[in-house]
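Chemist: what follows is a predicted structure for the sequence shown.
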Amino acid sequence: MKLKKYISLFIASCSCVWATSCLGDLDQEPILDKSSASIHNEADCQAFLAKIYSGFGLSGNSSDPNVEPDLQGGDQGSLVFLRGLLSMQLFPTDEAIWNWTDEGIVELCEIDWDYTLPYAYTFYQRAMLNVRYCKEFLDVYHADSDIKDIQKYRDQVRGLRAMNYYYLIDLYRNPGVVWDDSPTDDKSWKPSQIGAEALFEKVVNELVDLSENGDLDETPSMATYGRITKPVINTLLAKMYLNAEVYTGTPMYDKAATYAKKVIDAGFGLEDNYANLFCGENHLTGIHKNEIIYAIPFDNVNAKSYGSTIVLTAGAFGGDLDQTWFGMSSSWTCLKPTRQMIEFFDESPDAGTDSHGSRIKKDKRYAFYDGTGKRTPESKMQDWDSGYLCYKFTNLGWDGAAVTPTPDPNTDFPLFRLADIYLIYAECAVRNAAGTSKEQAVEYVNRLRERAYGDQSGNISLSDLSLDFILDERARELYWEGQRRSDLVRFGKFTRDYAWAYKGGTLEGVANLDSRFNVYPISDRDLTANPNLKQNTGYESLK
């Protein structure tokens, strides 16, 4: 049995332990009976830790009466952290559209939502539940516990809490706060907001303490795959500081570059074959080059959900793009790249056709299917036959090895990887961050492009390095990895001066929209349940 399977079994074990609903989380009874000494043992501690880790890839109980009826059963995928993140980061951008008109999806694709947006509710609830679990763990398993490695477990949980808050700040800017001093065992207590700047400082201070003093592994290895390590903490710091001007109004690119360099120096390397990063055996990067800094593990048996990488595999396959070519026995015919996404690769020369007769590019990051030249790039919603299709994520084996197709993928989701860190450093250099070198930035970018092109023909020079180039290169390298909306907001192009398909409700797109869409609303249901919360600017009334 491969190590990945042990990881998946560890995560799946939580399905029978600590079970609670995914929604209405802060109104629940305490997760544990804190008067019981029976929980203070290694097995229960690890089971609870597994529950917290699983909060990124699994959903919870579909039959719980506390869950909204329309969010049970077949729609339970919307409760999964990863699916919520992908939906909110991909669909309102130039990367992709969802082919079907599921509730809330059209609003996302058209950037035309209000505070009744379903995903604004479900993702907030999922992330806040994750935070609640972290608080409960830290309350129960104290640093003076006699459980072996308890300090490492506590520091991992602190890192997971900070990771949830990174995404909550990025999407909502000013969510409610559940922290060490929150009286979560009091059912009448409800979290309040402290403001984006204060929350940013709280989370950053936690991360800095973990980076400098935490009992966490410092170098990547197969043993730390899918776990919080010091490089994961430093990655979060790099990303928090990279977006600090958006979150707080104060640019902090110097600090972003500092922490990006710490990650680069930790011992990671680029995987030789880009496709291996997104295949059904991508955990093996932990043996070869350790490019994946943090992954959300999935497999076809023990860690699967409707919100896993099935969204990026089965979701993208179907019709004349046969799912069995890529190791899947299921297809959803839902997820398609936009024409604008295809055009980012116009710079790369054609390199013939693949075994299915579809055009390929010299840039191997180009993973789009044109149906032997019969499909046109323009994707239309509710029309699966329009547009190119995408096979970036597959369920194939290492180096494209054939596998027996399965209905759910074994493909892990690479939440953070070294390529992103290279591009963060390069962006900071272009923004003239202290301690950076533009020559070093060009070298990092060219490492990515040499892997993509197979030689130096795609390399750039110092004169090519610009913010526009960085934004486009991030699209080419990181598409469908849950980064794009944040990038467009940081570069000032999400609501201004840039049109793409369906933005604003037309196929051609609308360049300029109200700036309120740079932040998601707090759901009306959360506002009703918790009078301590205040709505984000621009969403005070229904449209």
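Modeler: Happy to help now that I have it. Numbering: from 1, shown residues only.

Chemist: use CA for all of it now, contacts and neighbours both
Modeler: Fine.

Chemist: which non-adjacent residue is nearest Ala441?
Modeler: Ala426 (4.4 Å; Cα to Cα, 6 or more residues apart in numbering).

Chemist: which stretches of the stretch 351-500 of the chain form strands?
Modeler: 359-361, 368-369, 389-390, 413-417 (DSSP state E, counting those that start in this stretch).

Chemist: nearest the geometric middle of the protein, what residue?
Modeler: Residue closest to the average C-alpha location in the chain (Cα atoms, centre = their mean): Gly482, at 4.5 Å.

Chemist: show me the strands in the stretch 201-350 of the chain, by range?
Modeler: Using DSSP E, counting those that start in this stretch, strands in the stretch 201-350 of the chain cover 292-296, 335-337, 350-353.

Chemist: in addition, the following structure is provided for comparison:
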Amino acid sequence: MKKIYLMTITLLVFLSSCSVEEEILDEVNGNKVITNPDNAEMIVAPPYAYLRDIQNRSGVWGTLQSVTDELAWPARGSDWVSPDLQALFTHDYNPRNTYIRNTWNSFMLGITRCNVALQYLSAFPKSDKIDGYIAEVRFIRALCMFKLNDNFGKFPFREYTETDYSVTPLILERPAAVQRIIKELNEIIPVLKNKSELPYGRVSKAAAQMLLANVYLNHEVYTGTSKWPETIAACDAIIGSGQYTVADDYWGMFQYDNAKYLQNTESILSVIYDETIGLTGSVWVPITLHYNQRFGNFTSLLNGCCTTPTFVDTWDTSDKRFSDRRLINQLGFNQGLLIGQQYSIAGVALKTRTGEPLAYTKEFSIKNSKEEAGVRIVKFAPNPSTTNTSNAGNDFPLYRLSDTYLMRAEAKFRSNNVTGALEDINYLRNTKRGMPAYTSLDLDKILKERGFELYWEGNRRTDLVRFNKYRDARAEKNFVTPAYKVLLPIPISAIEANSNLVQNDGY
């Protein structure tokens, strides 16, 4: 008998405290599940679960950060030797790069999961509950479309009603894709609920307004026509709702038990993790710390990625976002950027495996680095007492209010409203983060402020492209990237699967 695979959820509070397991149902029982409106939560679970893939080290997050100045994966002797991985940082990527393929496949998987859910949900009798779930799933689909458009410039798309899979899907290129995403978001925003009406972690009206603001913020990149007033209006709607507040404690948002703090302050949309029930995310800490920086149950560390001198040199080290020492007695290291000599919890100066001082340096070689080369970043605090050291349990703030202020400041500045831009950026920088207020502003300061506030949260590639900095020479990439590489290559596997999908120019 044919089998139907469904994600089932034991609901404590939908998506804020749940256990997820895969159950194999026979055709009869499976059809009962997918035709019963009482099981709507089961049907929307796979699209929501997909959001966790956006933090994947070998796919979306790891790929899109690695092509910027925020993240590099140096080869260290015989460790971390991966031509595809190093090619991301040096912009030597091509259509056969496995990490770019993983990223493309991830977004396409997200669209597929959403379309399957929409097929089932649309067959249910209409109700406010079903309409709300449909709008939430359409948001997740629009997010995947935005990411494909932003990074690849085109993608195949079929509507959930198009179930004849022998028909080749439509290829959406940038102008059509942007129009389609804006239309989708404007349709669902009136249907979506406010934060106060939803459990934490669900897609709210403000989440869709945030995605819409991002589309408008980058509209000139995509189409050649700017949409600064529209960007400001979308940000105004979020800020003016009064449902969100900028966090006073920056590092409170990134602790291992950050859910409640995010929920009560900045979180417009968080991707929920919970290590107590096996919902865990990226290996934030093991991938970057040196082998000998052991603490608690963390005994298998990987000494992998680092940030770059280019990014480090943008910082004023007195900025509270640069580092935080609240957990140093439990970890031996600070959160934020780790530079210089590293110590154990007991305060003993650590050494490399060859006996050299474990002192992180700004400089590194992408092709052959020493163990201690490269400044490390620990944005998301580990739980020292966890027994699950492979993956993190921190919730990931996909959208938060600080970014809304930064987007609005940038749109105001680009609209020649410098006074308004200064008010927004100084509210965040001075009032909330305790840094000296700017008395003048330029695009370089705005980009730097975005880096200070949002580093390692997955925005950097899009920002660098918009500020015309993506192609710039930088540490270990001492050349200007060819213009065609601003768009990533379409994976060769995708082109082989669809004869109508044409490779981006230059590859």
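Modeler: Happy to help now that I have it. These numbers were taken from a predicted model, which means no experiment stands behind them.

Chemist: tell me how the two chains score on TM-score.
Modeler: Superposed pair, TM-score by TM-score structural alignment, normalised by the length of structure 2: 0.83. Supporting alignment: 469 aligned residues with a Cα RMSD of 3.2 Å.

Chemist: what residue of structure 2 takes the place of the residue nearest to the centre of structure 1?
Modeler: When structure 2 is aligned by TM-score structural alignment, Gly482 of structure 1 is paired with Gly458.

Chemist: now for that match: which residues touch it?
Modeler: By Cα atoms under 8 Å, 6 or more residues apart in numbering, Gly458 of structure 2 lies in contact with Trp61, Leu64, Gln65.

Chemist: and the first one, which of the three is it?
Modeler: The assignment at Trp61 of structure 2 comes out as helix when based on DSSP: H, G, I helix; E, B strand; the rest coil.

Chemist: most tightly packed of the strands of the stretch 201-350 of structure 1?
Modeler: Sort the strands of the stretch 201-350 of structure 1 by mean neighbour count, taking mean count of other Cα atoms under 10 Å, and strand 335-337 sits at the top with a mean of 26.

Chemist: what's that strand aligned against in structure 2?
Modeler: Going by TM-score structural alignment, strand 335-337 of structure 1 lines up with residues 305-307 of structure 2.

Chemist: my guess is Arg113 of structure 2 contacts Pro47. True?
Modeler: Yes. Counting by Cα atoms under 8 Å, Arg113 of structure 2 touches Pro47, with 5.5 Å between them.

Chemist: and these two? Which one has more around it.
Modeler: Each of Arg113 of structure 2 and Pro47 has its neighbours counted (other Cα atoms under 10 Å); Pro47 has more, 25 against 22.

Chemist: wait, is that one part of a helix?
Modeler: Yes. Looking at Pro47 of structure 2 with three-state DSSP, it is inside a helix.

Chemist: that one corresponds to which position in structure 1?
Modeler: So, by TM-score structural alignment, Pro47 of structure 2 is matched to Ile52.

Chemist: same question, Thr8 of structure 2
Modeler: Going residue by residue (TM-score structural alignment), Thr8 of structure 2 aligns to a gap.

Chemist: what strand or helix carries Thr8 of structure 2?
Modeler: strand 3-13 (DSSP states H and E).

Chemist: ok, and what's touching that strand?
Modeler: So strand 3-13 of structure 2 is contacted by 17-27, 30, 41-43, 45-46, 199 (Cα under 8 Å, 6+ apart).

Chemist: show me which of those are buried.
Modeler: Ser17, Cys18, Ser19, Val20, Leu25, Gly30, Glu41, Met42, Ile43, Ala45, Pro46 (16 or more other Cα atoms under 10 Å).
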